[in-house]
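This is a predicted model, with the sequence first.
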Amino acid sequence: MTPIKTENYNSIKLIECPRDAMQGLHNWVPTQTKAEYINLLLKAGFDTLDFGSFVSPKAIPQMRDTREVLELLDLDNTQTKLLAIVANLRGVEDAVQHPEISYLGFPFSISETFQQRNTNSSITQSLVTVEEMLNLCHKHHKTAVVYLSMGFGNPYGDEWNIEIVEKWTDILVSKGAQILSLADTVGVSTPEKITHILPPLIKRFDRTEIGVHLHSTPQTRIEKINAAYMAGCKRFDSALKGYGGCPMAKDDLTGNIATEDVIYYLEEKKEVLQLDHVYLSKAIAFTGQIFM
């Protein structure tokens, strides 16, 4: 599997995030149940599944069985690629050993407070990890996805402005990052912020795939999706029914953008998504066995 080329991309990419949806659940989801759910998603036709993570089980106990889940996945009849989240070099080294995984995602926060809280490392230390991840991904024929966490603001009092977002985007691209996803994390984005931030980044870094990983309440999902789409974004992270949230951010989780809303919006815009709605419906029905 060769690194994915991202230059001059024109098609919409839907990134379904069962890992993000499940990681904060307190009740253990059995390995077999996780795998059954992800296998349905693999048949639904998403570009990528953010399916698991190689992180400390003490930090995210729900994801401690990612390796076992991977062994149960049916990857023979799907074009969907797998993405795994890592938080340190050990996680990178573990993840690159699995040929089934195409993408490694790293949460790089422009908030020093949240970087420490999320990965137990500073921004400076995390930049070194990103560089090492990029090197190992190249060596093992994988592609890195760097999440620009707190990309739309943060609740911790750290300095935030669009210049800081642009600065770190510039640095990460100069290090070799091909895919960046601006992550809201705690749901502080607004249509105005999205409209202000995304267009200049997409225009300036036109050889970099720039997406969004937004969190939202149900009332504001569509307006955020619309703002990102109209800004030129073609890569959308989401989770069925809007489940999920980052347990490292705060106790009162703000859910993901609901995949159903993204699909509805994009189909209204006549985008061709190449989804299998039969398996999509089966996956939606199966969420009742996980999120109770």
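Here it is on my side, so go on.

going forward, measure contacts between C-alpha atoms and count neighbours the same way
OK.

Does C233 touch V212 like I think?
Yes. Between C233 and V212 a contact is recorded at 7.5 Å, counting by Cα atoms under 8 Å.

more crowded one of those two?
V212 (25 against 21; other Cα atoms under 10 Å).

S181 is in contact with the more buried one, correct?
Yes. Contact criterion Cα under 8 Å: V212 and S181 qualify, at 5.0 Å.

Okay, the spatially closest residue to H140 that is not a sequence neighbour and Q125: tell me how far apart.
For H140, ignoring the flanking residues on the chain, the nearest one in space by Cα to Cα, 6 or more residues apart in numbering is V96 at 6.3 Å. Computed as Cα to Cα, to the nearest Å, the V96 to Q125 distance reads 20 Å.

try this one next to it:
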Amino acid sequence: MPKREDIILVECPRDAIQGISRFIPTEKKVKYLNMLLQSELFDWLDCGSFVSPKAVPQLVDTEEVLEQLYPSNKTKLLAIVANEQGASRAVKSENLTYLGYPFSISEVFQQRNTNASIADSFERLKGIVEMAMSHQKEMVVYISMAFGNPFGDDWSNELVLDWMGKIAALGVVEFSFADTTSEASLSQITQLFEQAILQFPALNIGAHFHSPKWSSLEKINAAYLAGCRKFDGAILGFGGCPFAEDELVGNIPTEDLLGYFEGKYEDKILTLSSEFIKIIS
């Protein structure tokens, strides 16, 4: 049976709350994130983003939040950036280990998500990687729409792998395949992870699935059996990408991940779930 120590578990409160229109007070975010850190359930915490406040007003206070988080020896912090301006702010945070960049192989979604073409996004990424390296930060590149898209844009495993190769040549070793609109079938998950791990054995390739509850465990299982050892989730499966479709598809529930990997988590997850409901209510 899969073991918890086999994987990197990434909790994504940033993804969970970014689409909530009512602004959650900074002090509530700080309290919740510190509870997540103190729980020591997670290896990484995707805790905020340095993007336009017009695009994601919920996360306008990310810098202020980061300053009030208690460092954890167990859990490393990650924040999303979408351009050089955001990256220049993010690299100043001593608490951050990782900068995450959403790179879509769908032209429509790349425009929606970062207001740039795929070609322009790659040029942006070059500058962001250089900036991150010069400040001793690590990059994580999310390959958005990695399993297809609802827009009719070109997609194939070969296209995903081609862009991975170009991005890896910049010095990036941390990747995550994002099933942004829950397009992935189990066979697609198996094939893409197996091909990517075979072609790029030196890279760390994770799974960031958006999925309805009924298919989450099947997707976790398919990715794990294909060699994936890094998984993103969100408590109660909340969230989704507000730039993808009108109807958000939630994240993989953290409870399902911990259950699959035999985590002893029940009391901690109940406490964290209750606190999460409080901050979004």
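All right, it came through fine. None of these values were measured; they are calculated from a predicted model.

Just give the TM-score of the two.
Here the TM-score for the pair of chains, by TM-score structural alignment, normalised by the length of structure 2, is 0.95; 276 aligned residues with a Cα RMSD of 1.4 Å.

Would you map the strands across structure 1?
13-16, 48-54, 81-86, 101-109, 143-149, 179-183, 209-213, 235-238 (DSSP state E).

In a markdown table: those strands, plus distance to I222 of structure 1.
A markdown table is the format used below for the strands of structure 1 (distance: least, Cα to Cα, whole Å):
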| stretch | distance to I222 of structure 1 |
| --- | --- |
| strand 13-16 | 16 |
| strand 48-54 | 22 |
| strand 81-86 | 25 |
| strand 101-109 | 25 |
| strand 143-149 | 21 |
| strand 179-183 | 17 |
| strand 209-213 | 14 |
| strand 235-238 | 12 |
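
Stretch 61-74 of structure 2: end-to-end distance?
24 Å.

still on that earlier bit, just so I know, which of the strands of structure 1 lies nearest T31 of structure 1?
strand 48-54 (11.5 Å; Cα to Cα).

The stretch 151-281 of structure 2: helices as residue ranges?
Ranges of helices within the stretch 151-281 of structure 2 are 157-168, 186-199, 213-225, 254-260, 266-280, based on DSSP state H, counting those that start in this stretch.

Turn these into a markdown table, including distance to F42 of structure 2 and mean neighbour count.
Listed next are these as a markdown table, based on distance: least, Cα to Cα, whole Å; neighbours: other Cα atoms under 10 Å:
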| stretch | distance to F42 of structure 2 | mean neighbour count |
| --- | --- | --- |
| helix 157-168 | 26 | 16 |
| helix 186-199 | 23 | 17 |
| helix 213-225 | 17 | 17 |
| helix 254-260 | 10 | 20 |
| helix 266-280 | 11 | 14 |
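
Among these, which comes closest to E247 of structure 2?
Nearest of these (Cα to Cα): helix 213-225, 15.0 Å.

What is the corresponding segment of structure 1 for the closest one?
Taking TM-score structural alignment as the measure, structure 1 aligns residues 218-230 with helix 213-225 of structure 2.

and the longest helix seen in structure 1, which stretch of structure 2?
Longest helix in structure 1 by number of residues, with DSSP state H as the criterion: helix 123-139. Alignment of helix 123-139 of structure 1 against structure 2: residues 118-134, by TM-score structural alignment.

Just give me how far that stretch sits from the chain centre.
18 Å (Cα atoms, centre = their mean, to the nearest Å).

for it, which positions count as buried?
The neighbour-count check on stretch 118-134 of structure 2 (16 or more other Cα atoms under 10 Å) flags I118, S121, F122, R124, L125, I128, V129, M131, A132 as buried.
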